[in-house]
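Asker: What follows is a predicted protein model with its sequence.
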Amino acid sequence: MTTRMLALGAAAVALGLSGCAASGAAGDSSGDAGSNGAVAMSFAGLDIQIWVDQLEYMEPEIEAAGYELLSDDPQWNIQNQVSSWESWIQRGDVKAIMGYPVQSDSMVPVTQQANDAGIPVVGYATEWDGIQAALIIDNYNDGFTLGKDAGEWIVEHFGDEKVPVGFFSYYETDLGIERSEGIKDGLAEAGANVDLTDMPALTIQDGSDGAANQLAANPDTKVWLSVGSDQMIGAYRTLLEKGVAPDDPDYLLAALDATNESLDIIKEQDSIWRFGYILPAKELAANNVKLLLAAADGEKPENITMSSTRITPDNVDSFYTE
């Protein structure tokens, strides 16, 4: 969730990691990397910082196990993603594929192609027909927890008053849908009286534009929630540009998928970005590697489940990505 310029930079990072483009063309390997063949990691797009971070953590672990790490950048286009997988299947040396599909149902046929070729498939953050196992992220619960915590803050600070809330949602993927619904249900569970403006958003620019539009429509919007941190970073910048003090006690910002930049903001004294939630990229990457290598080595991978951890100024220092 970055601007398009950052997205291109992220894609370049991924291509450097994988030594391949979306077509799955082979790249150079050093040392023992690739001696056992290759494994592939496919995210829906590389404009999500936490996904780029995971690839950086995964590469040395995969190479240490004797495999080459392949990746692609479908740019949220399902046909691009299917084409990448088909290229990997045709290479002949790919031992396992892991992915977060742009659309899960649309990956079933190419997953079957992989299975027919003897290539096991594991899922990231979601499940679909044909995979052996997945890294399960409880997206609904993560959203629900954020919404409930935010709702309790709203009740504590505003009581029964109806409070406008700027909400950066996303409904194009299972992850986004589950988080969006969870946040709304969490607000309801807390009994918060809110006027929710639902703004589907993915990038920093989306968040900045959405905040500007919401402030024009309702300048009293003081609560901002998001399914991801990049959208909230954009909103935060816009709020400061519009004159909101970074320590205004009447504001609440909160989001999932904390990044180093959002951690810096949360860490500030009395920040309006009061808390966030994180699935640390290093831990995600370690579990990705575990699933991929088990599948590649012919073992039976088992589902791994992870939940987000709440971040506050008191514990923020322990969650930075190296």
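Answerer: Thanks, I have the structure now.

Asker: C-alpha from now on. contacts and neighbour counts both.
Answerer: Will do.

Asker: Touching stretch 113-125 from outside, list them.
Answerer: Identification of contacts with stretch 113-125 by C-alpha atoms under 8 Å, 6 or more residues apart in numbering yields 86, 89, 94-100, 111, 130-137, 175, 288, 291-292, 295-296.

Asker: Tell me where the stretch 1-150 of the chain has helices.
Answerer: 4-18, 49-64, 78-91, 108-116, 139-158 (DSSP state H, counting those that start in this stretch).

Asker: burial measure for residue 297, as a count.
Answerer: For residue 297, the neighbour count with other C-alpha atoms under 10 Å is 12.

Asker: Identify the residue nearest it in space, chain neighbours excluded?
Answerer: Nearest residue to residue 297, sequence neighbours excluded (C-alpha to C-alpha, 6 or more residues apart in numbering): residue 95, at 7.9 Å.

Asker: can you pull the contacts of that neighbour?
Answerer: 37, 38, 39, 119, 120, 295, 296, 297.

Asker: again, only this time at 7 Å
Answerer: With contacts defined as C-alpha atoms under 7 Å, 6 or more residues apart in numbering, the neighbours of residue 95 are 37, 38, 39, 119, 296.

Asker: Contact partners for the first one?
Answerer: This points to residue 37. Residue 37 neighbours (C-alpha under 7 Å, 6+ apart): 67, 68, 93, 94, 95.

Asker: among those, which are in strands?
Answerer: Judged by DSSP state E, the subset of those located in strands is 68, 94, 95.

Asker: Structure two is appended below for comparative analysis:
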Amino acid sequence: MKETGPTAMGRRNMLLGAGALGSGLLLSACTSNSNGEADKANVKAASSTSGSTPGKHVTVGFSAPAADHGWIAAITKNAKAQAGQYTDVSFQAAEGTNDVNAQISAVQTLISKKVDVLVILPFDGKALTSIGAQAMDAGIPVVNLDRVFDNSLAYRTWIGGDNYGMGVNAGQYVVRTLKAKGISKPVIAEIAGIDNLDLTKQRSQGFKDALAKAGFSVSIRQAAQFTADSGQQVMSNVLQARSKLDAVWNHDDDQGIGVEAAIKQAGRSEFFMVGGAGSRHAMQEIKADSGVLKATVVYPSSMSASAITLARLIGQSKGMGDLVEQEVPSSITLFSATVTKDNVDQYLPTSFT
């Protein structure tokens, strides 16, 4: 499950797309090709810029939740792969866990090993704030990945996704498509994620605001659990409740596997759907253009690779190659691009399985 900081923080952050993060932080990827090559992580080989020139050796400690979701699994894989691109970086990863106390203990172990920099994606940002502060107090800079700590004193730099922006971009795509179809009074469904999470609230608010600007609104909204099973059940309920839909936004592409299964089972195709997060399955469906899924808004799993690059730069007291400032920024919000059939080939390499 994905979670980032409060919307207010997002508005203050430096809003950057992956392609604008500077020559020391450019992202690309290699994935399976038509010849069946095994998947590789979303990484970028070190370039010849000053920020990528080998320097002081940096040991980066890494902690994230258990890989029980495609996006989280990609986070850990991408971090490890990116560290492997640098000859001056050692990578020490704690075992992933969804137990707050276990993650705190794992990070304490990394602190005791005196790693140079820590990259932490907390299972619960609030609960892990104290351990981030403990690392900072010990002189170990912390790169807080996505789920934000409660106190900015607990981290040196935050990098993560834009949940509100996901909703906005999904809404804007829905509006554009409906207007192109000449539909003035649409029936719009929203299949949200876990409703008590801030990320879900932010995504829904962004979607609502984008629709409202065009005079549209959500007609039916139900929350799932970021799983395929819950997506199938919730979408089945929505389809039974509404005999006609014009558009659907599903917050999460893993959840979307079940949503699509319910749609196929019901034999419905009168509407179009937008996904969320940017899974490979979703992008392949978009490319094939054989079903209702026509777009997805990405929540880049490549952010962990960027976090490793940032940790290295911080550990070496370097700045980002294309920026004038001598230090890494204190916060970076990644852009949620809208992927359609027209640009899917550009984004497939950074999709997650």
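Answerer: Looks like it came in fine. Bear in mind the structure is a predicted one, so any value in this text is a computation, not a measurement.

Asker: Quick check: TM-score for this pair?
Answerer: Scored against TM-score structural alignment, normalised by the length of the first structure, the superposed chains reach a TM-score of 0.76; 283 aligned residues with a C-alpha RMSD of 2.8 Å.

Asker: I'd like the helices of the stretch 1-150 of the first structure as JSON lines, with mean neighbour count and distance to residue 282 of the first structure appended.
Answerer: Below are those laid out as JSON lines (neighbours: other C-alpha atoms under 10 Å; distance: least, C-alpha to C-alpha, whole Å):
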{"stretch": "helix 4-18", "mean neighbour count": "18", "distance to residue 282 of the first structure": "16"}
{"stretch": "helix 49-64", "mean neighbour count": "20", "distance to residue 282 of the first structure": "6"}
{"stretch": "helix 78-91", "mean neighbour count": "20", "distance to residue 282 of the first structure": "24"}
{"stretch": "helix 108-116", "mean neighbour count": "17", "distance to residue 282 of the first structure": "27"}
{"stretch": "helix 139-158", "mean neighbour count": "22", "distance to residue 282 of the first structure": "18"}
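
Asker: between those helices, which one is nearest to residue 314 of the first structure?
Answerer: helix 139-158 (16.6 Å; C-alpha to C-alpha).

Asker: which strands and helices sit next to that closest one?
Answerer: Counting contacts by 3 or more C-alpha pairs under 7 Å, 6 or more residues apart in numbering; DSSP states H and E, helix 139-158 of the first structure packs against helix 174-189.

Asker: now the angle between helix 139-158 and the helix it packs on, please.
Answerer: Using axes from the mean of the first three to the mean of the last three C-alpha atoms, to 10 degrees, the direction of helix 174-189 of the first structure lies 30 degrees away from that of helix 139-158.

Asker: so how far is helix 174-189 of the first structure off the chain centroid?
Answerer: 15 Å (C-alpha atoms, centre = their mean, to the nearest Å).

Asker: cool, stretch 287-296 of the second structure as well?
Answerer: 20 Å.

Asker: Which of the contacts of stretch 113-125 of the first structure fall in strands?
Answerer: Going by DSSP E, the strands hold 94, 95, 96, 97, 98, 99, 133, 134, 135, 136, 137 from the contacts of stretch 113-125 of the first structure.

Asker: Let me have the helices of the stretch 1-150 of the first structure in TSV, extended by distance to residue 229 of the first structure.
Answerer: Shown next, in TSV, are those (distance: least, C-alpha to C-alpha, whole Å):
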stretch	distance to residue 229 of the first structure
helix 4-18	15
helix 49-64	10
helix 78-91	24
helix 108-116	30
helix 139-158	12
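
Asker: between those, which gets nearest to residue 167 of the first structure?
Answerer: Closest among the helices of the stretch 1-150 of the first structure, once you apply C-alpha to C-alpha, is helix 139-158, at 10.4 Å.

Asker: what's the mean distance for that closest one versus the second structure?
Answerer: Taking mean C-alpha distance after the TM-score superposition for the first structure, the mean distance separating helix 139-158 of the first structure from the aligned residues in the second structure is 2.8 Å.

Asker: next structured bit after that helix?
Answerer: As assigned by DSSP states H and E, the chain's next helix or strand after helix 139-158 of the first structure is strand 163-169.

Asker: chain center to that next one: distance?
Answerer: 20 Å.

Asker: quick one: contacts of that strand?
Answerer: With contact meaning C-alpha under 7 Å, 6+ apart, strand 163-169 of the first structure is reached by 176, 180, 193-201, 214, 221-227, 231.

Asker: still on that earlier bit, can you check which of the helices of the stretch 1-150 of the first structure gets nearest to residue 209 of the first structure?
Answerer: helix 4-18 (14.2 Å).

Asker: This completes my enquiry, with thanks.
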